[in-house]
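Q: Sequence first, predicted model second:
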Amino acid sequence: MSVTALKSTLRRSVEDHLDRAAQSYLGDKALARIDFAGPPGEPALSGPDSVSWRIFKNPVTLFIGGVAAVILELAEPRVRTGVWENTSFCADPVGRLKRTGLAAMVTVYGARSAAAQMIARVNAMHARIAGTTPAGVPFRADDPELLTWVQATAAYGFLEAYSAYAAPLSDAERDRYYAEGQAAAALYGAAGAPRSLAEQKALFARMTPQLEASDIVFEFLKIMKRAEAFPQPAQLAQHSLVRAAVDITPAPAREVLGLGPAYGLRPFEGRIVRRMGRRADRLILRSGPAAVSCRRLGLSEGYLYRRRETL
C-alpha cells in the first residue's frame, strides 16, 4: 500500500470513529428522528458562514462545553433544584446531556421551522416546572432570568471549549457569536441573553454572587467521568474531557464551587485534549448535522472544513 493510500485509509478510519462518537454523544435514535436535510433550501436561524456553524461541528468541544455549561447551571440554586429534582438529570445525566446537545444542534443547524417547533416544545416543558429551593426560594423554570442564565452558560461553554481546545477565537468572533444567538434566545424566552462578549462578562459578574457551592456539582462530575458518553476508545479520554470543562469554567465560579486546581487539567492531559479537539475539527462527519445541513442548503458537505489540514 502506498503512503498516500495508507493516509487515506487512516483518515477514513479516524473519521468513522469520530462520526460514531458524535452520534453516540448525541444519541443515535434521537439523531435519526431529526431531519437536518429538510426542507431543502430552508435556512437555519444563523447562516453557514456564522461562528456558530463553525463551532458546533466539533463533537469533542461540544461535550466539553456542555459539561462546563452544566457546572455553571448547577451553581445557581434555583436552576440546580429545577434540573436535579424535576428532570431526568439525576437518574440519567448522560441522556439529558445528549438531549441538550441535540437541541443545540437543531437550534444551530436545523431549518428555522424545525428549530421553532422544537423550541416551542422545550418552552412548554419549562412552563410545567416550578418548585422551591432547599433554602425556601420559589422558582419557575420559565423565569426569564433563569432562562437567560441557562442560555448564557450554554453559549459560553460551547464557545470557550472550541476556542481553548480546537481553534482560538478572537474577541471580535466572540462578539459575532453572541450576536448570532439572539434569534434563538428570543424564541427560548431568554430576554437578557448577552449580545456581545462585554455583555456576557457583565452578566456573569452580576450572577456570581448568587452562585452557591453544592455537593451535587461534585456528584455530577463523578458521574460524567465514568458514564458511557462515548464508545471505546474515546471513552478512555472522557476523564480528561471533564477536567477540560472545569478548566474553562470562570475562575470566580470555580472558587465559589470549590473546584481547585486538582479538578482541572494536568499538563499532559491538556495536550491530549487539544490534539483531540483539533483532529475532530478537521474531519468531516458525513452523517452529522453540520454536513447534512450544508447539503440541505446546496453546499458541499465539506463547506465548514475548507481550511482542513492534511492528516
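A: All right, it came through fine.
Q: going forward, measure contacts between C-alpha atoms and count neighbours the same way
A: Will do.
Q: So which residues of the protein form strands?
A: Using DSSP state E, the strands assigned to the chain run over residues 130-132, 138-140.
Q: buried ones in the biggest helix by length in the chain?
A: The helix that spans the most residues within the chain, counting by DSSP state H, is helix 3-26. Within helix 3-26, the residues that count as buried by 16 or more other CA atoms under 10 Å are 15-26.
Q: quick revisit: of all the strands of the chain, which one is nearest residue 179?
A: Residue 179 lies closest to strand 138-140 among these, at 26.6 Å (CA to CA).
Q: one more structure, for comparison:
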Amino acid sequence: MVALVVPGLDAMAHRLIQPPGAPLVDFALPAGEAALVPPDSVSWRVFRNPVAMFVGGVAAVILELAEPAVRSGVWDHSGFRSDPARRLRRTGLAAMVTVYGAASVAEKMIAGVVGMHERVQGTTSDGQPYRANDVRLLTWVQVTAGYGFLEAYARHVRPVPQGARDRFYAEGAPAARLYGALGAPASEAEVRALFEAQRDRLEPSPIIFEFLDIMKGAPVLPAFLRPLQRLLVRAAVELVPPWVRERLQLGRAHGLRGWEARLVSGAGALADRIVLRSSPATQACRRLGLPEDYLLRERPFAQA
C-alpha cells in the first residue's frame, strides 16, 4: 500500500513548492552548509510533511485575510486571484528555503522578499494606509504561518508536546528578524497573547470565501489527489481558532465531518512515515551528510 502512494505524495511535495517556470532550488547545495534551523529541530520535522504544509498554509492565509491591511496587501498586490496555485507554491518554496535551505541561500532569498515588500503599499477599503514592511503586519504574517503549520501537524500527523511547541516558535526567531517581523512570538503563550491583541482588528470579508473557493479548485495537487484537496481546504478552516471562525462567519458547513477528519489525518500520518526523495527535507539531509531517513530514525520531539 505504502509503495503505491509514495510516488503520489512525492509528486505532491514537489508541486507544493515548485512554481512552473521558476528556477529549481537545489536544497542539496552547497554541500555541508548549515541552515538557519538545525536538523534536530522541531521545525525540520513539522515542515517535511506535505499534508501539514498544505493544510497549515491555507489556514495561515485565512488568518492573514482576516486582518484588513494584510488582506489588502495580499489581494491587491499578489497573484492569488489570477494564479493561486503559483502564488501558493511561491509561498511554500519560501518557507522551505527558510527552514531547509543553506543559510546563505535563505538569507539571499529573504533579502529579496524584503526588497519586494518595500514597494508594496496602499490603502485598505476603509481608507487606512498600509505598508507591507510594517513590523506589525509582518509579525501577524509570521505568527499565522507558524500557527498554521504547527497546528496542522499536531492535529493531522502526531501530537506535539508543550515544550516542543514552544521550541518550534523559538526556532523561527532568526528568520523572523531577517524578514523584519521583530515582534514575532517565541513561545505558544506569546502566540496566544498576540491573537488576543488582534481580536478587535480581525473581520469577515467576501475575499475569504473567494479564496476558499479558489483553493478548492485550483490545480495545486496532482490530478488524482484533487478530491483530497477539497478536504484539505476544509481541514484548514477547522484549524482557525473557534472565536475567529465565528467572527469570520465560517460555520460548520465549511469544516470537516468526522470521517473526513480521519481521512486527512490518515494521509498526514502516512506522509510522515515515508521518505520523499524530492522533498527539501531529504535534499537538505543529503547536503549535511545525514542519511535520507534521518528524520525518521528517532521519534520526533523525543528531546523536547
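A: That came through, no problem. Since this is a predicted model, take the numbers as computed values, not measurements.
Q: now what about the TM-score between them?
A: TM-score for the superposed chains, counting by TM-score structural alignment, normalised by the length of the second structure: 0.96, backed by 299 aligned residues with a CA RMSD of 1.3 Å.
Q: picking that back up, show me what the longest helix of the first structure is packed against.
A: The contact analysis (3 or more CA pairs under 8 Å, 6 or more residues apart in numbering; DSSP states H and E) places helix 3-26 of the first structure against helix 59-75, helix 93-109.
Q: Would you mind putting those into CSV with distance to residue 243 of the first structure alongside?
A: Below are these laid out as CSV (distance: least, CA to CA, whole Å):
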stretch, distance to residue 243 of the first structure
helix 59-75, 9
helix 93-109, 16
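Q: so which of those helices is the most packed in?
A: Ranked by mean neighbour count, these are led by helix 59-75 with a mean of 26 (mean count of other CA atoms under 10 Å).
Q: between it and helix 3-26, how many degrees?
A: 20 degrees (axes from the mean of the first three to the mean of the last three CA atoms, to 10 degrees).
Q: How far away from the center of its chain is helix 59-75 of the first structure?
A: Helix 59-75 of the first structure sits 6 Å away from the centroid of its parent chain (CA atoms, centre = their mean, to the nearest Å).
Q: once the structures are aligned, where does that helix end up in the second structure?
A: Aligned by TM-score structural alignment, helix 59-75 of the first structure falls on residues 50-66 of the second structure.
Q: just to revisit the earlier point, out of the helices and strands packed on helix 3-26 of the first structure, flag the one nearest residue 44 of the first structure.
A: Among those, the nearest to residue 44 of the first structure by CA to CA is helix 93-109 (5.7 Å).
Q: Other residues contacting the longest helix of the first structure?
A: The set of residues external to helix 3-26 of the first structure that reach it, using CA atoms under 8 Å, 6 or more residues apart in numbering, is 31, 59-60, 63, 98-99, 101-102, 229-231, 234, 280, 283-288, 311.
Q: Distance to residue 178 of the first structure for the buried residues of helix 3-26 of the first structure - can I get that in TSV?
A: TSV is the format used below for the buried residues of helix 3-26 of the first structure (distance: CA to CA, whole Å):
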residue	distance to residue 178 of the first structure
15	30
16	32
17	31
18	28
19	27
20	30
21	28
22	24
23	26
24	28
25	25
26	23
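Q: Just tell me what residue 155 of the second structure corresponds to in the first structure.
A: Aligned partner of residue 155 of the second structure by TM-score structural alignment: residue 164.
Q: what residues are up against its match?
A: Residue 164 of the first structure makes contact with 248, 274 under the criterion CA under 8 Å, 6+ apart.
Q: Please report the distance of it from residue 56 of the first structure.
A: According to CA to CA, to the nearest Å, residue 164 of the first structure and residue 56 of the first structure sit 14 Å apart.
Q: what do you get for residue 115 of the first structure?
A: 15 Å.
Q: now swap in residue 267 of the first structure and tell me
A: Per CA to CA, residue 267 of the first structure is found 26 Å from residue 56 of the first structure.
Q: cool, residue 277 of the first structure as well?
A: 12 Å.
Q: Name the residue in the two with the higher neighbour count.
A: residue 277 (25 against 22; other CA atoms under 10 Å).
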